Structure formats: C-alpha cells, structure tokens
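K.L.:
Need a 3D model of the sequence below.
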Amino acid sequence: MSIDRENVHLAQRRTKQNQNNKKRRWPLVVAGLSFMSASMGAAFAIFMTSKPLQQSALSAEEKAIFGDENLTASALGVPKLTRPVNILVMGTIVLTSDLPGATDQNPGEYLAQVNSTLDGHSDAMLLVRFDPATNKITALSIPRDSRVYIEEVGYSKINAANYVGGAALAAQTVSDMLGDVTIDRYIRVNVGGFSQLIDALGGVEVYVPKRMKYQDDSQHLYINLNEGMQHLDGDKAVQYMRFRHDDLGDIGRIQRQQTLLRAIFEQKLNLETVSRIPEIVKVLKRNIDTNLSMQELLALAAFGAQTDLESAKMLMVPGRFSAPEEFPLSYWIVDEYSLPRLVSEHFDLPLQYAESYGSIEATTPQYIRVAIQDSIAEPDATDLATDLLYESGYDRVFRAEYDWHQPLEKTQIVAQQGDTTMAEQVRRDLGIGEVVVESTGSLESDVTVRIGRDWLELRRKSLSASQDELELESDDFDHSEGTIESDFNPVGYRS
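P.N.:
Prediction:
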C-alpha cells in the first residue's frame, strides 16, 4: 500500500510539473507567433506599390514582350497562380574598373569594386517555371557564353543582351533561342545583392568539391575556399558560384550554381529564418529589379511554401564548347536538335516544333548514353553497374570523366539532358536509385548513374542469394550423385 501511495504522489508531481512546463512554454509560443507576425507585417509594409521592386521603367514596346495578363486570382484572400508562369532570372555584374573614368584600385578584398548597377552582363541566366498544375518548379540554366542572335547586335554571347538592351532584350533573345517560349516576367539581381541575400538567410551549407583558389587583380576577384562540407556566408557563396577555372569553365560554374540552389532549397524554413524576413526584404528592395506585381509576388511566395523545393528540376541548355578554329571567341554552341525536345517536355513547347528540327532519337537502351559516376570510391561497384547495363542492352555505357565529390547514401539516376523517360528506364533496368533532374552529371551523357552506398548493399544481397542458390544446387547434385553411385557401377554390376 505504501508503494501505491508513493506512485500516486509521484504521478501527481509529474502532472503538476507538466502543467507548469506548459504554462512556461505557452508565453514562448505566443511570443514566437507574435514575432513572426510582426516580422511578416514589417516585410509587407515595405511593399506599398503594385510593382514594389521595379527599378527600371519599360517602354510600351518592352512591356509587350512580357504581356500584361493577370497571372493570379484571389482565393480566400490569398493570391494564387492561375496558370504556369515563366520568369527570366538574371544575375548581373559590373566592375567599377569597367566603367568610364575608372581609376586603379588597390587589390585586396574580394569583389570590393563591384558596382551596384543592374545593367551589366548577365553572369547567370535561368528561366524558371512555376507550374500550379503539377505543383513543380523547373529551372533552365542558360550558359552565359551561348552563341545566339541578338537584335541590333548580331551573333554574340547571350550575356551581352542585358548589357545592350536591358531585361526586355534579354527576355526576347531567350524566347527566340527557345522557340518562342513565353516569358511572363523578369528578375534581375546584382552579384552584391546575392551575397547580401545569402547573409540575410543566415548562410548556406554546401559541399565544396575541391580546393578553390584564384586571384585576378584586374577584376578584384579573389577566391579562396577549402574542400569539404562548409557553411558559406554571402561572400564565400559568391566565390563558390563564380569559380570557373577548371576543365569545364563556365559549364562547371553552372553546375555549381545548381548545386548551390539545391542546397538553399534543402534548408528548411524555421523561426530564425522568419525573423530575418525584414532584412531579406530590405536586401531585395536595394538589389533587385523585377516587373512582378505585389499580387504576383505573394502568389509566388504561397506557391513556394506549398511546393517540395528539393524536387525542383535543374536543367541546362544542351550544347558543346566551340573549337578554337571555329570562332575568334570561345562559345557554347547550342544543340538545336536536343534543345527543342527538352523545352517541349518541360516548358510546354508544341511537339511539332521540336520535330521540325529533325527526327527525335529512339530511347531504346542501345541509343542511350549512360555515364557511371562513383561517389563512394569503390571502382568494383562502378564496374558491376557497367556490366549489368551492358547485359541489359545498353551499348553506350562509359565511366564518367570524374567522380562525384560527395559520398551518397542513395544512388542517383541523373537526367542530364532533362529526359525523365530515359532516366526512369535506366533506373528500372538497374533496379535501384532515385531519379534526379539536374545537369550536374557528365556532359557527354543522356543519363548519369551516380553510385551510392545502397548499390553495394544491393550487390551484397544479390551475391548472397546467388551463393545460397549455388549451395542448394550443389546439395542437390551431391544427393543425385550419391544415388547413382549406390545403384550403378562402372562395370555394370549392382552392389
């Protein structure tokens, strides 16, 4: 009985303690919610005009490039997208050393002489699609060195379009290159603003694939990053994104940009992030130029809040590096056969237009180019994957020119050219992996198989099952052999 009374008293004390803890936590919850509301209120207070972040006025002709259709509708007071929306996003850069009357500056700080203007060359270009029908986001990276036709300029690198004619000419050039894809709005941000935005977000966790060190005093460009998983602040994130001094040049930089965006998407919204909203908005206000309206901004924010950003598709305009003898300058030569198929699948370009470029190659295994990429430092694992695909009818399988820098737990099937049908087929035939749509694999492939640790586990189970089967067959053979020996001998006599 005394033990029972003691247990009752203990239970009563715990109940009272829990009630006190709830009472103490409740003010914290209320304070947190109040703080979030205040933060959001402070952010929205900055947006008082229909287009609060537009810094450059557009002429009537320029406005016509984007159209004036309303992209949103209100549902219970919350703006929502009414159809898929394509937005051209550009990161621009102008160095003060490139401006008229520039004077020499002492080298030292990273990008210390970046001018805040948005009218420079576009260092990064992405066409981003927000699709409420599929609840997906697709980003198409456009190499800055892509050789295209620009009105009033002729053939040049596509990054010159913004410098020559601003956002409208850049949008028109991109639309022409992609076969008249509609571009509804634009966003321009300068490189300094991107750095400040990363700082306002609290930095970003990124795996730096190798030692990155580079110095260019003429551009005041200083890059100094160590290999490994790191928490990058704004300056270091820009260093990571702008590094291009490797075998892939600007294409390697695009791959790092996609990796950085993926890392940002994977960072979850938390109370600390929400508390930074007023600072984030101030950064946007200073460094962004966009013709998105207030309603459209809110609709995009609501769309992003309910979308799985980690599954966003990251594509790149397919092509090749120009040969030294082709042009005086180095270009990215757009693949006019592969690009329409990519845009048709991901941006609703009519398939007839894609077919007009030529026959679309069959997606049977013997035509699919598959690169095998190791992330776990196990050459035998890549050899086994190569052999398995060969046995499944894949004739164009090869080892990727470089290994993946970060060990993966789960094997990835990378749709390098954005063809998810090919990637799914390879995944089924391989019997493992998750399909990822991005352009971070081998440039020479249609699909890159990035071997993870789960592949080794699968092979172990397969080998174990095969061994068990062999042992079972051996037992059956021994039993059968023993029976024959007991009933028959070589000279024909029974025992």
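K.L.:
For the rest of this, base every contact and every neighbour count on C-alpha atoms.
P.N.:
OK.
K.L.:
which other residues reach stretch 249-267?
P.N.:
124, 141, 143-145, 204-206, 240-244, 246, 309-310, 314, 438-440 (C-alpha atoms under 8 Å, 6 or more residues apart in numbering).
K.L.:
Buried ones in stretch 41-60, by neighbour count?
P.N.:
43, 51, 52, 53, 54, 55 (16 or more other C-alpha atoms under 10 Å).
K.L.:
would you turn those into CSV with secondary structure and distance to residue 338?
P.N.:
As requested, these are arranged in CSV below (DSSP: H, G, I helix; E, B strand; the rest coil; distance: C-alpha to C-alpha, whole Å):
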residue, secondary structure, distance to residue 338
43, helix, 43
51, coil, 37
52, coil, 39
53, coil, 36
54, coil, 35
55, coil, 36
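K.L.:
Next, the structure of the following sequence, for comparison with the previous one:
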Amino acid sequence: MNNLRTDKYKKKKKHRVLKIISAILLVIILVCAGLLGYAYWKTSATFDQIHKPVEGKQNTSVTLNGSTPFSVLLLGVDEREGDRGRSDTMIAATVNGTTNKIQMLSIPRDTQTEIVGHNSVDKINAAYAYGGVKMAEDTASNFLNDIPFNYYIKINMEGFKDLVDAVGGITVYNDKDGLELGDKTFNKGEITLDGDDALAYVRIRKTDVEGDFGRQKRQQQVISAIADKLMSTGLIWHFNDVLNAVGDNIETDFTMNDVTKIAKNYAGALGNVENLQVSGTGGKQSDGIWYYVVSDDERARLHDELAKNLGIN
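P.N.:
Take a look at the predicted model:
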C-alpha cells in the first residue's frame, strides 16, 4: 500500500515538474517571439524611413538570388542644414555571389570628369552637389565607361560616428605613424576607434604621405570593420542603437527584402573584398584649380575590372 502511494506521489511530482518545464519553455518561446516580432517591426520601420528610390531613375534592381552579380554606389556626404553638400566619399562596389568576391573602387573626390546632366567639367564630388544621387550615379557610371549601378547607399559622414558607436567601436590596423587631424593622433599598429576617432581617422589627408589615396584606404578599412561588427553575433546587444544610427544617417534604394536576400545569398562574398585604386596625376589645370586627372586608358582598365565581376562587357 505504501509502495502504491509512493508511486502515485512520484508520478504526480513528475507530472508537476513537466508542467513547470513546459510553462518555462512556453514563456521563453513567447519572449523570443515577442523579441523577433519587435525586431522585425523595428527593422521594417527603419527601412521605411531610409528607403529613398532615386527620382527619375529607371528600375535597375536585380534578382538577388546569389547567382546574379550586382553593383552599388556608396556616397559619403557632408550634409549641413540648408546645404546638400558634396560627396566626400564615392565608392563603386560590385558583388559576385558565384565567385564570392566584392570589389570596392574608391574614386578620388578631386577627379576631373564630365558632370552628366550639368553640361560641365568639374571635380567628380560636385555631381552630388549639383544634382543629388541621380547626377552622382550618372556621372560615376559615365566616368567608368558605362558601368551601371543597380543600387546606392548614401551616408551622412557627420553621422558616421553614430554608426561606429552603435556597434560598440571598431578595431583596425593603422600602417602609418603620426597620422594627425586636429587634436587626434594615430600611430602605427592595431587601434580601437570610437565614433569621433573613426570620423577623424577617415578624414585625414594632409598628414598622410599617400594623401587622398591613404584616406580612401582608411575609408574602405573602416567600412569593412563596421560590416564585420554588424555580422557578428554580438549585434543583438546593439540592435536599437544600430537601427537608430541607420535611420538617422542613411538613405538607400535597397528594401528590407533586398538586404535579407543579400545576407542569405551572398554571405560567402563578404569575407573576400578586393580594394581597387584609380591611377592618375594631380595638379593645377588651366583654370587654376587642382584636379586629379585620369587617362582614357585607365578608365577603360577600371571598366574592365568591374565589368568582369559583374559578368558584363
């Protein structure tokens, strides 16, 4: 009789434990579902805020299925109240999911070129000031002998520091001693940067023996470091900060669905970035203005490099 009562007690206790475990699992599932729902809502709301199709541009989006290459024009712009500003940074990027390779070509802002739609020859960074993203895209495409741009991303450089802070800072390797801007000095070696430091680091030109080319390298370096942080599992702890920084400082014609497809179908390319440079000569021209002059042969070479990764002629 006692054994029977003991067995019943054990079964009852076991049943109660299972109920407690089930209740705990249910709470965890509900909490996770709530977080995922919030994350989806927050991300979706952010993309609604930053999604800005280019007015007057034909639809150039592609099927982001992993086998179709695509191109992006990245613009870093110094915007101030009442002033559109110029594109301080212009990077042509191509992404190939078959070869798993990303190319990043920084076009020097002082590059002399035809400003498409403005009937003038000027520094390439003036295109954005004259006609916004559309004119910047058309001008960069023309400079690269008709390399098309499927998408664009524009970031306000003043807000660039917000994104670095949002991911908890970044670590990069500085290959030069004595880089200075204002009261900030960066010496050779591995350095950890907060937002203010990163913004200064990518703006240095005068104290870099490579001038604008050194600045371009650092821009690409910092962009890659931010991307690495964004892809890390620790992003969940910075989720709100990242989306707030993105919402305040970035515009793009990518949709949330596009970015989801890229993360899924082109992940293999993210770790294989080829940085390209524009070769030319700098000096004052007949109008007394300093330009970076690029030959037709060099433009043809750059076209061929980018076209190969895009699978076009």
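K.L.:
Next, the TM-score between them, please.
P.N.:
Superposed pair, TM-score by TM-score structural alignment, normalised by the length of structure 2: 0.78. Supporting alignment: 285 aligned residues with a C-alpha RMSD of 3.2 Å.
K.L.:
just the buried residues of stretch 41-60 of structure 1 now: which is nearest residue 180 of structure 1?
P.N.:
Closest to residue 180 of structure 1 out of those is residue 54 (24.6 Å), distances taken as C-alpha to C-alpha.
K.L.:
Verify the stated contact: that closest one with residue 291.
P.N.:
Yes: with contact defined as C-alpha atoms under 8 Å, residue 54 of structure 1 reaches residue 291; the gap is 5.4 Å.
K.L.:
What is the nearest of the buried residues of stretch 41-60 of structure 1 to residue 273 of structure 1?
P.N.:
Comparing the buried residues of stretch 41-60 of structure 1 against residue 273 of structure 1 with C-alpha to C-alpha places residue 43 closest, at 13.0 Å.
K.L.:
Now do the counterpart of the closest one in structure 2 against residue 232 of structure 2, distance only.
P.N.:
With TM-score structural alignment defining the correspondence, residue 43 of structure 1 maps onto residue 39 in structure 2. To residue 232 of structure 2, residue 39 of structure 2 is 16 Å away according to C-alpha to C-alpha, to the nearest Å.
K.L.:
show me where structure 2 has helices.
P.N.:
Ranges of helices within structure 2 are 2-50, 126-143, 157-166, 195-203, 212-231, 239-249, 256-265, 296-310, based on DSSP state H.
K.L.:
Reformat these as JSON lines; add distance to residue 69 of structure 2.
P.N.:
Shown next, in JSON lines, are those (distance: least, C-alpha to C-alpha, whole Å):
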{"stretch": "helix 2-50", "distance to residue 69 of structure 2": "23"}
{"stretch": "helix 126-143", "distance to residue 69 of structure 2": "16"}
{"stretch": "helix 157-166", "distance to residue 69 of structure 2": "27"}
{"stretch": "helix 195-203", "distance to residue 69 of structure 2": "28"}
{"stretch": "helix 212-231", "distance to residue 69 of structure 2": "19"}
{"stretch": "helix 239-249", "distance to residue 69 of structure 2": "25"}
{"stretch": "helix 256-265", "distance to residue 69 of structure 2": "11"}
{"stretch": "helix 296-310", "distance to residue 69 of structure 2": "5"}
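K.L.:
of all those, which lies closest to residue 57 of structure 2?
P.N.:
Proximity to residue 57 of structure 2 (C-alpha to C-alpha) singles out helix 126-143 among the helices of structure 2, at 7.0 Å.
K.L.:
what's the angle between the closest one and helix 296-310?
P.N.:
80 degrees (axes from the mean of the first three to the mean of the last three C-alpha atoms, to 10 degrees).
K.L.:
Mean distance between helix 126-143 of structure 2 and structure 1 after superposition?
P.N.:
Average distance, helix 126-143 of structure 2 versus aligned residues of structure 1 after superposition (mean C-alpha distance after the TM-score superposition for structure 1): 0.7 Å.
K.L.:
in structure 1, what residues pair with that helix?
P.N.:
Aligned by TM-score structural alignment, helix 126-143 of structure 2 corresponds to residues 160-177 of structure 1.
K.L.:
Ok, stretch 246-258 of structure 2 next?
P.N.:
Mapping stretch 246-258 of structure 2 onto structure 1 (TM-score structural alignment) gives residues 284-296.
K.L.:
Fine by me, we can end here.
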